[in-house]
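1. All I have is the shape, not the residue letters:
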């Protein structure tokens, strides 16, 4: 039976947590100040979501990078929380962790187009179909196509069929010679 990770929140030392390499979310300075004030005034009301890497005994962030950074940057919050941050853990492969990050982010914040392009390229190279990417990241076909186009990677289109829009007949070719 599935059990939501939110039922298993655990305190983790902030030093045992690291950022992932694929998060395209960015937060403007005014919103970062507001996040700091929110955590200062209300505490951590939402855990960060991580994937546990047992070989390294570290937690890699899936969602909550800016909440994590707030603790790292603000000694008052670090001390109040005794260097611990609430974490929930998901156990998914890298493609599904990327998709989870995007789903969490798309509900709020903005995305860096360059990083989104890289994520799409990585997912395509990992064998994920366009339908899987659209479903799991919450983007439409036009947005996915734009990200593929700006990537300039021909490999992103390797399995696609293209129709010819028209074919010149011999008479037209002769006229143009």
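-> Sure, I can see it. In this text, all values refer to a predicted model and were calculated from it rather than measured experimentally.
2. switch to C-alpha atoms for all contacts and neighbour counts from now on
-> OK.
3. Would you quantify the distance from residue 103 to residue 127?
-> Computed with Cα to Cα, to the nearest Å, the distance linking residue 103 and residue 127 is 19 Å.
4. the more surrounded of the two?
-> A direct count of neighbours by other Cα atoms under 10 Å for residue 103 and residue 127 places residue 103 higher, at 17 against 10.
5. three-state assignment of the more buried one?
-> Under the three-state scheme (DSSP: H, G, I helix; E, B strand; the rest coil), residue 103 adopts helix.
6. Check whether it really touches residue 136, as I assumed.
-> Yes. Taking Cα atoms under 8 Å as the definition, residue 103 is a contact partner of residue 136 at 7.3 Å.
7. Now do the same contact list for residue 110.
-> Applying Cα atoms under 8 Å, 6 or more residues apart in numbering, we find residue 110 in contact with 25-27.
8. what does residue 171 give?
-> Neighbours of residue 171 in contact, by Cα under 8 Å, 6+ apart: none.
9. for comparison:
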């Protein structure tokens, strides 16, 4: 019996579906550790129980009901063609970095949930990206070219990154934004947070100020 036949025999010999999935995942992880593509998350797609996969608390991407219906139709017709990007947690679960809506379809749509036996296809983000700031940036990068972002949620992320001592330049680079977009998003949450790393002049330009705060022009020195 050659190696492939031996692997096939061991998989078919599993008593339950869960045992079979666990064995297949173990084989994939071993292959991934030896693979010349081991630095690429997509090299190792695992099937994880959907009860162990949960959303993050900062995703700013929103999908309208018609788009969710189309996503469901796509997965129903074409199957899962993109895994859900996750990171492991200390509790033994997986937090979604990208693919929140694909994860929802697999959990909430009975036909899909039944077809994939209550599992979800996931990949694990690189360990270098597991810090919360890096995870948030990764989510934005994955989502920014598609869908719509909730402005308030994007603003919250920008402000949190600034509080974690990310400069405007780093935020712009990592999130694919222009510098003025970073400032606008930070302004939504408050001017103090928006300009925390800027130097201010001693003067306010208020030549036409009539009492409305929105009419004041703030001079910022770069």
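-> Great, that's in hand. Quick caveat, the model's predicted, so the values are computed rather than measured.
10. Overlay the chains and give the TM-score.
-> For these two chains in superposition, a TM-score of 0.89 is obtained (TM-score structural alignment, normalised by the length of structure 1); 166 aligned residues with a Cα RMSD of 1.7 Å.
11. Kindly reformat the contacts of residue 110 of structure 1 as a markdown table containing neighbour count and secondary structure.
-> Output for the contacts of residue 110 of structure 1, formatted as a markdown table (neighbours: other Cα atoms under 10 Å; DSSP: H, G, I helix; E, B strand; the rest coil):
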| residue | neighbour count | secondary structure |
| --- | --- | --- |
| 25 | 21 | strand |
| 26 | 15 | strand |
| 27 | 14 | coil |
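12. mind giving me JSON lines with these and columns for distance to residue 62 of structure 1?
-> Shown next, in JSON lines, are the contacts of residue 110 of structure 1 (distance: Cα to Cα, whole Å):
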{"residue": "25", "distance to residue 62 of structure 1": "11"}
{"residue": "26", "distance to residue 62 of structure 1": "14"}
{"residue": "27", "distance to residue 62 of structure 1": "16"}
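13. List just the nearest of the residues you listed to residue 5 of structure 1.
-> Nearest to residue 5 of structure 1 out of those is residue 25 (Cα to Cα; 22.1 Å).
14. Not counting sequence-adjacent ones, nearest residue to that closest one?
-> Excluding the flanking residues, the one nearest residue 25 of structure 1 by Cα to Cα, 6 or more residues apart in numbering is residue 111, at 4.6 Å.
15. how about that neighbour, what's its match in structure 2?
-> By TM-score structural alignment, residue 111 of structure 1 lines up with residue 149 in structure 2.
16. check contacts around that match.
-> Contacts for residue 149 of structure 2 (Cα under 8 Å, 6+ apart) come out as 60-62.
17. Equivalent analysis for residue 13 of structure 1, please.
-> When contacts are counted by Cα under 8 Å, 6+ apart, residue 13 of structure 1 touches 83-85.
18. 10 Å - rerun?
-> 58-59, 81-87 (Cα atoms under 10 Å, 6 or more residues apart in numbering).
19. Repeat that for residue 86 of structure 2.
-> Contact analysis of residue 86 of structure 2 by Cα under 10 Å, 6+ apart lists 41, 53-56, 93-100, 121-126, 130, 135.
20. what does residue 92 of structure 1 give?
-> Residues near residue 92 of structure 1 by Cα under 10 Å, 6+ apart: 51-52, 98, 100.
21. how close does it sit to residue 52 of structure 1?
-> 10 Å.
22. same thing with residue 111 of structure 1?
-> 25 Å.
23. ranges for the strands of structure 2?
-> 46-49, 53-54, 61-62, 84-88, 94-98, 119-124, 148-149, 199-205, 217-221 (DSSP state E).
24. May I see those organised as a markdown table, with distance to residue 110 of structure 2 added?
-> Shown next, in a markdown table, are the strands of structure 2 (distance: least, Cα to Cα, whole Å):
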| stretch | distance to residue 110 of structure 2 |
| --- | --- |
| strand 46-49 | 15 |
| strand 53-54 | 17 |
| strand 61-62 | 22 |
| strand 84-88 | 18 |
| strand 94-98 | 20 |
| strand 119-124 | 12 |
| strand 148-149 | 26 |
| strand 199-205 | 55 |
| strand 217-221 | 55 |
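25. Only the buried subset of the contacts of residue 13 of structure 1, as a PyMOL command please.
-> Buried members of these, defined by 16 or more other Cα atoms under 10 Å, are picked up in PyMOL with:
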select buried, resi 58+59+81+83+84+85+86+87
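26. so where do the helices sit in structure 1?
-> With DSSP state H, the ranges of helices along structure 1 come out as 29-42, 65-73, 75-80, 94-106, 113-125, 130-137, 141-151, 170-175.
27. Could you look over those helices and pick the most buried one?
-> Ranked by mean neighbour count, the helices of structure 1 are led by helix 94-106 with a mean of 19 (mean count of other Cα atoms under 10 Å).
28. what about that helix, how far off from structure 2?
-> Its aligned residues in structure 2 lie a mean 0.5 Å from helix 94-106 of structure 1 after superposition (mean Cα distance after the TM-score superposition for structure 1).
29. Now check residue 78 of structure 1 against structure 2: what is it aligned to?
-> Under the alignment (TM-score structural alignment), residue 78 of structure 1 maps onto residue 113 of structure 2.
30. Residue 56 of structure 2 versus that match, what's the distance?
-> The gap separating residue 113 of structure 2 from residue 56 of structure 2 is 21 Å, by Cα to Cα.
31. picking up where we left off before, ok, for the match of residue 78 of structure 1, nearest residue in space, not its chain neighbours?
-> Spatially, and ignoring its direct neighbours in sequence, residue 113 of structure 2 is nearest to residue 106 (5.1 Å; Cα to Cα, 6+ apart).
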